[in-house]
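Participant: Quick one, structure for this:
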Amino acid sequence: MNSDSAAYRRSASRHKVKQADGVVTKCSSRVAKSGNQAHSFYIGNDQFSIFTDDQLSPVAVGDRVRFEYEIRHLRSGYRREYFSIIPESLIIYAPSELGAAIEGNVYVLSNPSMPGLLKVGYTTGTVAKRASELSGVTSVPTGFRIEWSLPIVGDPKAVEQRAHAHLAPHRHGKEFFKVSLDGAKDACARAFAELYPEHALIMDDAFAKRAEAEIQRRKDLEERAAEQQKEREKLAERKAFDATREGQWHKEGACEVVLFDFQYKPNFDSPSFFSKLFGGKFEDFIIFKVEVRQHGEAIYWSLMISGRLREKSIWKPQTFPTQQECMEQLASATKDYAASNRRASIHIPNALIENPPPLPEEYRNPRVTLSLNSLDGLVIRPAPTKQRHSRYS
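Facilitator: As a prediction, the model looks like this:
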């Protein structure tokens, strides 16, 4: 990015443009309303966002970066302010893979009030803060702009002094030089390499490690995206299947097995007051109804015993975690409730059956309960196994 294009962009922007630099913390990514990827991170207490087409975040926690950003406002709600990074301005000048302490930075600044001059200096803080401090001097009518900076593993003041020596023929004041940006950058980089050649190699190695890490991160993202695409395809296939007759039968139909049925249809009503006055009685009956149900992720078996026995109403619901426990209780209950007219059935929604039987062609409505002779061959879905994670793992 050259200075002319940067100046044009700044003048054309409708938003206020500022500069920032520092160490990246708290990275996160999400899909923005526009469909682009919104990558966010913090520098100090300030959150910055960058919008790209790439799922891979351009930065990682621990990176030292500098960039330009626009102060924008959300379109809805309270129009909250947020900081939007200008993508082409983002520069990682020290990756997190650098295994050495950064002692400071040598920087190159420009000022519109001093055309043709560049300030070359050093700071042990952030370059953005140093530029802001220099811009606050009353004798400077316009603010300083960061053109370039170099992180120093070593003594930044010594590197600055060596760079000044290289630039001595172009000196124009104490720390100002009439030199091109490339010339100033070359002097600083040469000074660093001369004073700390092994540190320069460390920096190159850090960027090589970052390149390898980025390749792996991109591979992981591609694998995750492929898995998500497979899930979307499965979901689309499932929706298409659910819209068919067979799909509706699998999703909304049910199967029922009648273990034994009433000898005759009982009168489910209770005797009226006048019937009781004249000695009217209704005969006993008992209904045993087993159902497979699902609540959240849990699948359980329920046994409902209802009816009338010796002029008293019966209502006894029970639940069991397994089919075996439920059927054992059913066998015991049929002995305890000895009414002659009784019915026992097992009702299972097809949604909880791995292999529902085919629906006969004569059934036009697939949302029906199909009567079967037995449960033989039907596979009931087990309850999902919850993963238990150790706090020490």
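
Participant: drop to CA atoms for contacts and neighbour counts, all remaining ones
Facilitator: Will do.

Participant: what number of residues lie near Met327?
Facilitator: 17 (other Cα atoms under 10 Å).

Participant: Likewise for the one 3 residues further on?
Facilitator: Leu330 sits with 19 neighbouring residues when counted by other Cα under 10 Å.

Participant: could you show me where the helices are in the stretch 1-150 of the chain, in order?
Facilitator: 3-12, 127-135 (DSSP state H, counting those that start in this stretch).

Participant: compare with the first, here's sequence two:
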Amino acid sequence: MSREKVLETSGIVSECSSRVAKSGSHAHGFEVRGKKYSFFIDDPLHPLIDGDMVRFSYQTRTLRGRYKRQYHVADLATLVIDAPAVAGDSSRETRATSDAGTIYIASNADMPGLLKIGYTMRDPGTRIAELSAVTGVPNPFRLEWTMPVERSAKEIEGLVHSNLRSKRAGKEFFRLSLQAAQEACRTAYLAVHPEGAKRLDEGLAERAAEMARARETRDARLLAWNAEQDENKRLKAWRQSKDGRWRLQESTHWLIEDFDPSMGRGQAPFHLRLIGRRNPDFLEMQISFGSEWVIRGDHREQLSQWRISAFGWRHGEPCSEEPLRADTWPEALKKAMAFAAHHPATNRRVTVVVPNANLRHPQRDAGSVTPVAPELITEALDQMELVPEAENGARAPDDWQ
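Facilitator: Modelled structure (predicted):
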């Protein structure tokens, strides 16, 4: 998420809807406690259904343009479904009752060892901000934990306070550990609504079973989306690593023939041209492998070919030859050598270049800066296997961390 302040909220989901945003992603809207939120993700399936009891982080942003309208962007990575709505549950539509709320636990640095246990019908973050704004509280309260409840929030809070009366250190303050406070809240919830706690456990179990039975269910797709995001982060890190850049951006070079350093290349000095000295001939050739996308009928496919390019001087004048193409390495080598044999220049360089992305098993020490026989290049290419870039893929090795 961006640099805007990160806030948290919890409650029961209602008014779920989906649309395609201007960015091309899917905007999945929903309401919690009367406030509208949206997930902006690539998955067309909404990660929530009406009746889910959830917790998540969000940020408030402002639309650009004439009307600076604010909207709330929910972070899918922080989504926790405390109690899933079960499809077909007739009570699902009546869960958001007037006494639904959230039991919360808060702490304050000026009150070491004490925890405040309370309830609110509104957003817990708003309630904590109100407590922190009270005169006489030097440090703000910190929200430690929340538990959304379907109804009877005040009754559950009262039972928690009653069960913890031996730990009481103030009206709503108790001296105990966070884990013990959480357990007291869960116990009170079970006592007030045993059927609700049972439904929660059964709902979570049923959701896990759905994930195992069918990967295409809503919750399985949410799980798959999270896994995809993790893999994308891993792939991005690999692409930016030294190994990934070598694999995707660099090439393997071989030298078949090099220039003779004792022979001149290029334009002759001016004083020699005055007496009729001709510019020395030379030829520089490159045999390169590459892929390009082509349209065939109604679909695109990647075509891989060898390309022979040449530049130099012929009879004292610069020349740039039309590129030659070949489908195989032997054919490309044959065409290149035949072209070189008919060129008047005896001083020449011939190099072979293959992108590492077109080699299935590239080797860091495969290239050569000194001339080698074409037979050795043929052997190396056979070992590494030439493939189209699309077939080879640009994914990080399984053992890369």
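
Participant: And the TM-score, once the two are fitted together?
Facilitator: Superposed pair, TM-score by TM-score structural alignment, normalised by the length of the first structure: 0.44. Supporting alignment: 221 aligned residues with a Cα RMSD of 4.3 Å.

Participant: I'd like the helices of the stretch 1-150 of the first structure written out as a markdown table, with distance to Phe273 of the first structure and mean neighbour count added.
Facilitator: A markdown table is the format used below for those (distance: least, Cα to Cα, whole Å; neighbours: other Cα atoms under 10 Å):
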| stretch | distance to Phe273 of the first structure | mean neighbour count |
| --- | --- | --- |
| helix 3-12 | 91 | 11 |
| helix 127-135 | 92 | 18 |
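
Participant: for the longest helix anywhere in the first structure, packing partners?
Facilitator: Ranked by residue count under DSSP state H, the longest helix found in the first structure is helix 197-242. Counting by 3 or more Cα pairs under 8 Å, 6 or more residues apart in numbering; DSSP states H and E, the packing neighbours recorded for helix 197-242 of the first structure are helix 181-195, helix 245-252.

Participant: Quick one: closest of these to Ile85 of the first structure.
Facilitator: Nearest to Ile85 of the first structure, of all these, is helix 181-195, at 23.2 Å by Cα to Cα.

Participant: neighbouring contacts of the closest one?
Facilitator: The contact list for helix 181-195 of the first structure, computed with Cα atoms under 8 Å, 6 or more residues apart in numbering, reads 106, 108, 118, 120, 147-148, 150, 152, 159-160, 162-164, 166-167, 199-200.

Participant: Can you point out the buried residues in it?
Facilitator: With burial defined by 16 or more other Cα atoms under 10 Å, the residues of helix 181-195 of the first structure counted as buried are 181, 184-185, 187-192.

Participant: any chance of these in a markdown table, plus distance to Glu222 of the first structure?
Facilitator: Formatted as a markdown table, these follow (distance: Cα to Cα, whole Å):
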| residue | distance to Glu222 of the first structure |
| --- | --- |
| Leu181 | 39 |
| Ala184 | 41 |
| Lys185 | 37 |
| Ala187 | 41 |
| Cys188 | 39 |
| Ala189 | 37 |
| Arg190 | 40 |
| Ala191 | 42 |
| Phe192 | 39 |
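
Participant: which pair in these spans the largest distance?
Facilitator: Across these (Cα to Cα), the longest gap, 16.8 Å, separates Leu181 and Phe192.

Participant: For Asn245 of the first structure, the count of nearby residues, please.
Facilitator: Small correction: residue 245 of the first structure is Arg, not Asn. 15.

Participant: Oops, could you answer that again for Ile41 of the second structure instead?
Facilitator: 19.

Participant: Please tell me how far it sits from Glu8 of the second structure.
Facilitator: 19 Å (Cα to Cα, to the nearest Å).

Participant: same question, Ser288 of the second structure
Facilitator: 56 Å.

Participant: out of the two, which sits in the more crowded spot?
Facilitator: When Ser288 of the second structure and Glu8 are compared for neighbours, Ser288 comes out ahead with 20 against 17, by other Cα under 10 Å.
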